[in-house]
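Novice: Here you go, sequence then predicted model.
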Amino acid sequence: MPSGAGRAVCGVYEIHPERVERARAALPEEGLLQRAALLLKALSDPTRMRLLLALRAAGELCVCDLALLAGVSVSAVSHQLRLLRQARLVAFRREGKQVYYRLADQHVEALLEGALAHAEEDT
């Protein structure tokens, strides 16, 4: 394989100011960018994805149910759910001492569907 084959390399250093400005103008403000990055970071763990997909399928589950499904301890699930709550990917409700989790909204479901569809595509 020739040197550089398979890698994206700029053959000529050339700036395209109108394209750069159009891209710069389309970038969101920094706070929104940070929140979006936090959201994607929260999705980057297979255990958290498993929890989210279980919630998508079941609608609502408690920590014990999620621990059984994910094959990890209740404390590990609680930690993962805390991260998912911080990223606003899950919501919860209390019923006595029991806490039930669900996907936060339709955007989360769309993110999960998009991630799975993209992962299934042939490269």
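Specialist: That came through, no problem.
Novice: make it CA atoms for all contacts and neighbour counts henceforth
Specialist: OK.
Novice: helix or strand for residue 99, which one?
Specialist: Per DSSP states H and E: residue 99 is located in strand 98-103.
Novice: What are the buried residues along that strand?
Specialist: 100, 101, 102, 103 (16 or more other CA atoms under 10 Å).
Novice: Against which helices or strands is that strand packed?
Specialist: With contacts defined as 3 or more CA pairs under 8 Å, 6 or more residues apart in numbering; DSSP states H and E, strand 98-103 has these neighbours: helix 46-58, strand 61-62, helix 63-70, strand 90-95.
Novice: Which strands and helices lie in contact with the shortest one?
Specialist: Packing partners of strand 61-62 (3+ CA pairs under 8 Å, 6+ apart): strand 98-103.
Novice: also this one, for the comparison:
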Amino acid sequence: MPEREETSPATPGHQRPPGKEQLETATTVFALMADPTRLYLLWLLSRGEADVTELAASTEAARPAVSQHLAKLRLAGLVQARKDGRRMVYSLRDGHLRRLVTEALSHADHQVTGESWHA
């Protein structure tokens, strides 16, 4: 069976034109992703769960700064947290965000490397 190029949204509910609320919500997501540290945190979480200590070490950012970024992402509903003993473990809320982060960074990689574009 040939591979199907994914050009349509995953579910029929996503095929309707966006309303004002959807556009405003999407704009908020893009605004939060516009910060390099937050985008990197989202990319790290797209690879799996992590706690603040792991994320701070990976980003080389101060733990309080990472905590503040995570609080913003959590407040916006982009990440979720669960308690594991004394630590909070963070993860992405859904696959849409995971794909959005991956696609944004893949697009940037093409621009930075000059690699040819693909459909």
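Specialist: Nice, thanks for sending it over. Note that the structure is predicted; figures quoted are calculated from it, not measured.
Novice: on that earlier part again, want to throw the helices and strands packed on strand 98-103 of structure 1 into a markdown table with mean neighbour count?
Specialist: Below are those laid out as a markdown table (neighbours: other CA atoms under 10 Å):
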| stretch | mean neighbour count |
| --- | --- |
| helix 46-58 | 17 |
| strand 61-62 | 18 |
| helix 63-70 | 17 |
| strand 90-95 | 14 |
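Novice: want to try JSON lines for those, with distance to residue 123 of structure 1 as columns?
Specialist: Output for those, formatted as JSON lines (distance: least, CA to CA, whole Å):
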{"stretch": "helix 46-58", "distance to residue 123 of structure 1": "21"}
{"stretch": "strand 61-62", "distance to residue 123 of structure 1": "35"}
{"stretch": "helix 63-70", "distance to residue 123 of structure 1": "28"}
{"stretch": "strand 90-95", "distance to residue 123 of structure 1": "31"}
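Novice: Leaving out sequence neighbours, find the closest residue to the equivalent of residue 105 of structure 1 over in structure 2.
Specialist: Under the alignment defined by TM-score structural alignment, residue 105 of structure 1 corresponds to residue 94 in structure 2. Excluding its sequence neighbours, the residue lying closest to residue 94 of structure 2 (CA to CA, 6 or more residues apart in numbering) is residue 78, at 8.0 Å.
Novice: Look at the aligned partner of the one you found in structure 1 and say how many residues are nearby.
Specialist: Correspondence of residue 78 of structure 2 to structure 1, assessed by TM-score structural alignment: residue 89. Using other CA atoms under 10 Å, residue 89 of structure 1 has 22 other residues around it.
Novice: contacting residues around residue 89 of structure 1?
Specialist: 39, 103, 104, 105, 108 (CA atoms under 8 Å, 6 or more residues apart in numbering).
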